[in-house]
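> generate coordinates for the sequence data below:
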Amino acid sequence: MESLPADCLEFIWSLPENSVDLIVTDPPYFKVKPEGWDNQWKGDDDYLKWLEQCLAQFWRVLKPAGSLYLFCGHRLASDIEIMMRERFSVLNHII
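Predicted coordinates:
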């Protein structure tokens, strides 16, 4: 197992398709914390478009039997679940 602390959208482009067994990601939740890193998008739609880019790359690099654990805030959890279900089989929630 190798842990790679990096900006996911910068690093993930270097990975080949179907090459990753597990992705654990904790992206900014957007408008939950007062810090700039959590408020860098113009609105919910911009944030969700950014997250969709991440999910597309996660789908590309995950092996068919791979797993994705994505942490998210409660405010946009339902929107994020809909996005997740468009690409992935959601097997469980950890609350």
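> hey, let's count contacts and neighbours off CA atoms from now on
Will do.
> and the longest strand along the chain, what does it pack against?
For the chain, the strand with the greatest residue count under DSSP state E is strand 62-70. Taking 3 or more C-alpha pairs under 8 Å, 6 or more residues apart in numbering; DSSP states H and E as contact, the helices and strands that strand 62-70 lies on are strand 20-25.
> here is a second sequence; please produce its structure as well for comparison:
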Amino acid sequence: MVTRDEALISSLWETHGAALLAYATRVHGAKAEDVVHDVLIKAWREVNDLPPAKMAARAWLFAMIGTPKRGLVPVSFPQRKRTAQLV
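Below you'll find the predicted structure:
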């Protein structure tokens, strides 16, 4: 039987999972999946602390992923080639 908390976490993953994973990849690189997993476990454990509004919960989840630490090299994306020359 699925509890309310499990249903909530499942809903958070379905709603925000792709964006969380993309952000975590930019911030934490290869550890992104582990970071998102840990954030969802934290949300499950602290379900009463989650903001009730959908976008506030999203902000809470992104805040839990964190920001790049000093010395951490973010994932780099290929640069676009310039097609126009400045005259």
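> what does the superposition give as a TM-score?
TM-score of the superposed chains, computed with TM-score structural alignment, normalised by the length of the second structure, equals 0.29; 44 aligned residues with a C-alpha RMSD of 4.1 Å.
> quick revisit: can you name the element that comes right after the longest strand of the first structure?
The helix or strand immediately downstream of strand 62-70 of the first structure is helix 77-87, counting by DSSP states H and E.
> packing partners of that next one?
Judged by 3+ C-alpha pairs under 8 Å, 6+ apart, helix 77-87 of the first structure is in contact with helix 44-61.
> the helix it packs on versus helix 77-87: what angle between them?
Computed with axes from the mean of the first three to the mean of the last three C-alpha atoms, to 10 degrees, the direction of helix 44-61 of the first structure lies at 30 degrees from that of helix 77-87.
> what residues of helix 44-61 of the first structure count as buried?
Within helix 44-61 of the first structure, the residues scored as buried using 16 or more other C-alpha atoms under 10 Å are 47, 48, 51, 54, 55, 57, 58, 59, 60, 61.
> quick one: contacts for the fourth one?
Right, residue 54 of the first structure. Residues counted as contacts of residue 54 of the first structure (C-alpha atoms under 8 Å, 6 or more residues apart in numbering) are 8, 9.
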